[in-house]
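>>> have a look; sequence and predicted model below, questions after that.
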Amino acid sequence: MVPSSAPKAWSQRFESALHPAIAVFNASIGFDIALVEYDLTGSVAHARMLAKTGILTPEEGEILVQGLEKIRAEYRQGQFTPDIEDEDVHFAVEHRLVELVGDVGKKLHTARSRNDQVGTDIRLYLRDQIDQIRIALRQFQSALITQAEQHVETLIPGYTHLQRAQPVSLAHHLLAYFEMTQRDWDRLGDVAKRVNISPLGCGALAGTTFPIDRAYAAELLGFGDLYRNSLDGVSDRDFAIEFTCAASLILVHLSRLSEEIILWASEEFGFISLTDSCATGSSIMPQKKNPDVPELVRGKTGRVFGHLQGLLVMMKGLPLAYNKDLQEDKEPLFDTVATVKACLEAMTILVAEGITFRPQRLAAAVASDFSNATDVADYLAAKGVPFREAYGLVGQVVRTSLAAGKLLKDLSLTEWQALHPAFEADIYAAIAPQQVVAARNSFGGTGFDQVRAAIAIAHATLSPP
């Protein structure tokens, strides 16, 4: 639709209409309609505050509230559909309110600016979305725990530098992601505290001459605090940047797991099979199963990183107070929220039902390398040999074993004792993969007892008393 030349709420200062192309360029209704319910909620609280303080009569306040709730019902029924003519969600609501209740609707904007209004809306929106994302994180964590419980004594090679290092419990590996996402859950809770501060009543930038009650409006909206400086209140977007940073870390963690799943699903690793419900095929290679879900998560991670960078650059040069640049906070914020929620949902499904581990292939992997070499050094150290000396001795035996095409488990007792007389027949049990893992029973380690304890703690974390 081409914008008309009808006067805008702010247009009485101007002698001519806004150029149609500039009107389109200037408008935000195409995306900030996502804030409509939050705008209505904020406006209801504002109207009630105006009535409480005597700025409006109780009757006027009630008329405004009823009109706003009527708009909410219309929106939910698909009957309130503003377009480019309305410029933004705030004008759209006000315009419809005046249609519904007459001139009383024109009083809603008393003691309020679009600057503190949009600041309130976006905080209400983000507070709600953070709650939803934290729920999604819990669902993802639950899927991790379910998989972990099935694989406490399933072994998987542990890597450093993407080189075989030491075998670990597969459950221990999965629970590492539980710990990462627990930090994400905690971090979002911390961000929510700074989101939950009310700018309503800061006005355009300097407050208002009306005898408003900011604390009452904030209480109605469930805010925990008020901005103490009106300039800061209308121009602060730290909370949006902080949220996007927290969202970026969520996707860092999902992307790391995605990369591992992609590797595990390859023929070279073969640690997992992808189920049909979470994989696609090739258009020309009928033998293939493609790990689309983790690949998309890995790709979408960069998208959210870009939004974080965009918000930082947007803010870095803005003088106080509000500037139109801040209209550009919404699309990256909305897309970040949508992307994180979609990735969490997809990865939860993938972990829960999209992958099947192959224990025999995993067992063969941990039995066919030298990842038990440290345990040989530990064995000697436990018998009184200085660890650094033991380390050097084991390095020699690994080198000679490689040259002979043998693994450590294939050496005879005579060969072990030729290396050092401290070796006895129990060396074979000490370097068996299950024992190698079970023996690492230090707190936080991969020993099976520790892993079972960690699963119990994880369950308690998800279901606090």
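That came through fine. Just so you know, these numbers come straight off a predicted model, no measurement behind them.
>>> C-alpha only now, for contacts and for neighbours.
Fine.
>>> which residue ranges of this structure form strands?
155-160, 163-169, 197-198, 225-226, 272-274, 355-357 (DSSP state E).
>>> contacts only, for the closest residue to Leu40 other than its chain neighbours.
Counting by C-alpha to C-alpha, 6 or more residues apart in numbering, the nearest residue to Leu40 once its immediate chain neighbours are dropped is Leu68, at 6.1 Å. Neighbour list for Leu68: 40, 43-44, 93, 97 [criterion: C-alpha atoms under 8 Å, 6 or more residues apart in numbering].
>>> comparison target, given below:
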Amino acid sequence: MVILLLLLGVPRLPSVSFAMHEETILQHTGRIKSTLHPEASAIVFDSDLQRAASDELPFYADIDRAQAIMLERVGLIDRDLTKRVLVELDKLQADGFQSLAACLAPRGSYLAYEDYLRSVIGKEASNLHLGRSRNDINATLLKLKLRAPYQALVAELIKLLRVLCGRARGHLETVFPLHTHRQPALPSTFAHHLTAFGVALARDLDALMALHPLLNVSCLGAGAGGGTTLPILPELTARLLGFVMPPLNSIDSVASRDVVLRLLASCAILGSSLSRIAETLLLWVGESGLASLPDELVGSSSAMPHKRNPFLLEQVQGKAGATIGCFVAAVTGMHSTPFTNCVAVGTEATRHVWPGIDNSIGAVRLIRLCFAGLTVCEEAASAMLENSFVNAMETATRLAVDGGLDFRSAHNEVGRLVTRAVESGVPSLSAMMQDGRILNYETSLAPDVIARRARAGGGPAPDTVATALDELEKGIERGAALLRELAVGWSRAREELRSAIASIEEPTVQRTGGGERSAL
């Protein structure tokens, strides 16, 4: 290798290793005559292609399959080269790209990958690059790579929503205190709370599902940002890769990574919802004892034998916070950059999407497990309802509607009753209701009666909650159906790509006067 460098007149950096595939073509661009400085390379590129073998190379291979088929169809490369490219890509795929993974990537994974193909196919393999650039390749690769984690996140959120709806259906009549400012405030039901969580999370599902059109626009064909004068078929490569549309504007295609920002923003808002729900569950399973988690969903203390720590809910909060950090890092990285292909956008800012999605998936999955295992302590809930004046607002309302008082006077009167009850150590408002006007409502002021009758405004009445669950479940199933449609579309594209490859591999048939003959 040293001799090759000297023959080519390439200056040799003292500490650079060029231990690549023995036939790999040196990355000599004609303008740049040496590899990247080793210290810089160590920062911006992986030292070898081992990680890229699973992360990027399979997507490069699919992009090249579609590109080769398209270029052959428009006559920019011949069928023989197309076949050789497809054969080598299949070989690489079969061995998990390990024959390439050992190579160094002094100027990034794509050029190392292209050099490898040139070394095993011939220099004409670089004609695959006609009508494209690393810019549109990497923008396309990002969208292909996002598909699996995007599907996983949406599927996890749908699972969580189904658990919430199923558990709510089983607790329509389970009376449960509603807290404000961390104090018991009003009568409610357990189902009312679970449905509230579900309604909020369903909006997060809608936000995630709204991103799928962005994922379904291809960037391939935009080139370096100026499109191309060649007669390529971007709509064909888009279809073969499972995209619904080819690029609409070449500059936007390579400049924009807002799909990352929108996805991380949705994840951040989802994380905020999950963190608040987790905090509410921590309140329930904490000192109030309104609910409990099974042994397999709590942790012990290394020092305190009595502890049953609901630490998974704290994990949810931590992962949700980390996702917000990923969004802030990504949007800050893209801020005030030129609207063209830009490493700060396409590489540095975009890298935050992967931990962001991973944290979101983990947080959703953990809280789903907690909800699935959560047990309501109905006795504790009933005791809190009886001993915390949660019927005070209904009492004031009844005095205002039927008792001849205006609401503020009724509010003050009930406030005085509560004060007397607290000062005398009487545990509940009902024991202090000596006024005849209040005694008339004693039965209707029971917390469970209030909860059953509170229908208006989306209250906890069982029939109202059941109606809300009906609507919620319809929305969940719409999301699930759309997710299935996406998966079917992407799967159908893989089949079309395989079919196109098979047609390339078939013998060419030429028509003659006497019929047909095979021309290899």
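Ah, there it is. Computed from a prediction, not measured in an experiment: that's the story for all the values here.
>>> let me see the TM-score of these two.
The TM-score (TM-score structural alignment, normalised by the length of structure 1) is 0.90; 455 aligned residues with a C-alpha RMSD of 2.5 Å.
>>> sorry, back to before: to Ala111 of structure 1, which of the strands of structure 1 lies closest?
Closest to Ala111 of structure 1 of the strands of structure 1, according to C-alpha to C-alpha: strand 197-198, at 14.9 Å.
>>> so that closest one corresponds to what in structure 2?
The aligned range for strand 197-198 of structure 1 in structure 2 is 217-218, by TM-score structural alignment.
>>> tell me how far that stretch lies from the chain's centre.
Centroid separation for stretch 217-218 of structure 2 versus its chain: 19 Å, with C-alpha atoms, centre = their mean, to the nearest Å.
>>> same thing with stretch 251-262 of structure 1?
13 Å.
>>> and what of stretch 78-85 of structure 1?
Counting by C-alpha atoms, centre = their mean, stretch 78-85 of structure 1 comes out at 32 Å from the chain centroid.
>>> try stretch 373-383 of structure 2
Distance, centroid of stretch 373-383 of structure 2 to centroid of chain: 33 Å (C-alpha atoms, centre = their mean).
>>> repeat that for stretch 94-101 of structure 1.
Worked out by C-alpha atoms, centre = their mean, stretch 94-101 of structure 1 lies 38 Å from the chain centre.
>>> what does that stretch contact?
63-64, 67-68, 71, 86, 104-106, 108.
>>> so of those, which ones are in helices?
63-64, 67-68, 71 (DSSP state H).
>>> related to what we said a few turns ago, export the strands of structure 1 as CSV, with columns for mean neighbour count.
Output for those, formatted as CSV (neighbours: other C-alpha atoms under 10 Å):
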stretch, mean neighbour count
strand 155-160, 19
strand 163-169, 20
strand 197-198, 26
strand 225-226, 18
strand 272-274, 20
strand 355-357, 19
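>>> residues in contact with the closest residue to Asn229 of structure 1 other than its chain neighbours?
Excluding the flanking residues, the one nearest Asn229 of structure 1 by C-alpha to C-alpha, 6+ apart is Cys202, at 7.7 Å. Applying C-alpha under 8 Å, 6+ apart, we find Cys202 of structure 1 in contact with 112, 116, 208, 227, 229-231, 233-234.
>>> recalculate using a threshold of 7 Å.
116, 230, 233-234 (C-alpha atoms under 7 Å, 6 or more residues apart in numbering).
>>> what does Leu472 of structure 2 give?
Counting by C-alpha under 7 Å, 6+ apart, Leu472 of structure 2 touches Val199.
>>> how about it, what's its match in structure 1?
Aligning on TM-score structural alignment places Leu472 of structure 2 opposite Ala458 in structure 1.
>>> which one in structure 1 is aligned with Ala152 of structure 2?
Using TM-score structural alignment, the partner of Ala152 of structure 2 in structure 1 is Gln132.
>>> how close does that match sit to Thr461 of structure 1?
Between Gln132 of structure 1 and Thr461 of structure 1 the computed distance is 18 Å (C-alpha to C-alpha, to the nearest Å).
>>> where do the helices of the stretch 251-400 of structure 2 begin and end?
Ranges of helices in the stretch 251-400 of structure 2, per DSSP state H, counting those that start in this stretch, are 258-285, 311-334, 343, 353-373, 378-386, 392-402.
>>> what's the spacing between Arg308 of structure 2 and Ser292 of structure 2?
10 Å.
>>> kindly apply the preceding question to Ala168 of structure 2 instead.
16 Å.
>>> same check on Val449 of structure 2?
From Val449 of structure 2 to Ser292 of structure 2 the distance is 25 Å (C-alpha to C-alpha).
>>> ok, Ile269 of structure 2 next?
27 Å.
>>> need the contact list for the aligned partner of Asn138 of structure 2 in structure 1.
Correspondence of Asn138 of structure 2 to structure 1, assessed by TM-score structural alignment: Val118. Not one residue lies near Val118 of structure 1 by C-alpha under 7 Å, 6+ apart.
>>> measure Val118 of structure 1 to Gly224 of structure 1 for me?
18 Å.
>>> which one of the helices of the stretch 251-400 of structure 2 lies nearest to Ser218 of structure 2?
helix 258-285 (12.3 Å).
>>> buried stuff in the closest one?
For helix 258-285 of structure 2, burial by neighbour count (16 or more other C-alpha atoms under 10 Å) applies to 259-275, 277-278, 280-285.
>>> and stretch 182-190 of structure 1, by the same measure?
Buried residues in stretch 182-190 of structure 1, defined by neighbour count with 16+ other C-alpha under 10 Å: 182, 184-185, 187-189.
>>> next: stretch 351-371 of structure 1.
In terms of neighbour count (16+ other C-alpha under 10 Å), stretch 351-371 of structure 1 has its buried residues at 351-357, 359, 361-363, 365-367, 369-371.
>>> okay if I get the helices of the stretch 251-400 of structure 2 as JSON lines plus distance to Val298 of structure 2?
Formatted as JSON lines, the helices of the stretch 251-400 of structure 2 follow (distance: least, C-alpha to C-alpha, whole Å):
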{"stretch": "helix 258-285", "distance to Val298 of structure 2": "11"}
{"stretch": "helix 311-334", "distance to Val298 of structure 2": "6"}
{"stretch": "helix 343", "distance to Val298 of structure 2": "44"}
{"stretch": "helix 353-373", "distance to Val298 of structure 2": "9"}
{"stretch": "helix 378-386", "distance to Val298 of structure 2": "20"}
{"stretch": "helix 392-402", "distance to Val298 of structure 2": "36"}
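>>> can you tell me which of the ones you listed comes nearest to Leu164 of structure 2?
Among the helices of the stretch 251-400 of structure 2, if distance is taken as C-alpha to C-alpha, the winner is helix 353-373, at 7.1 Å.
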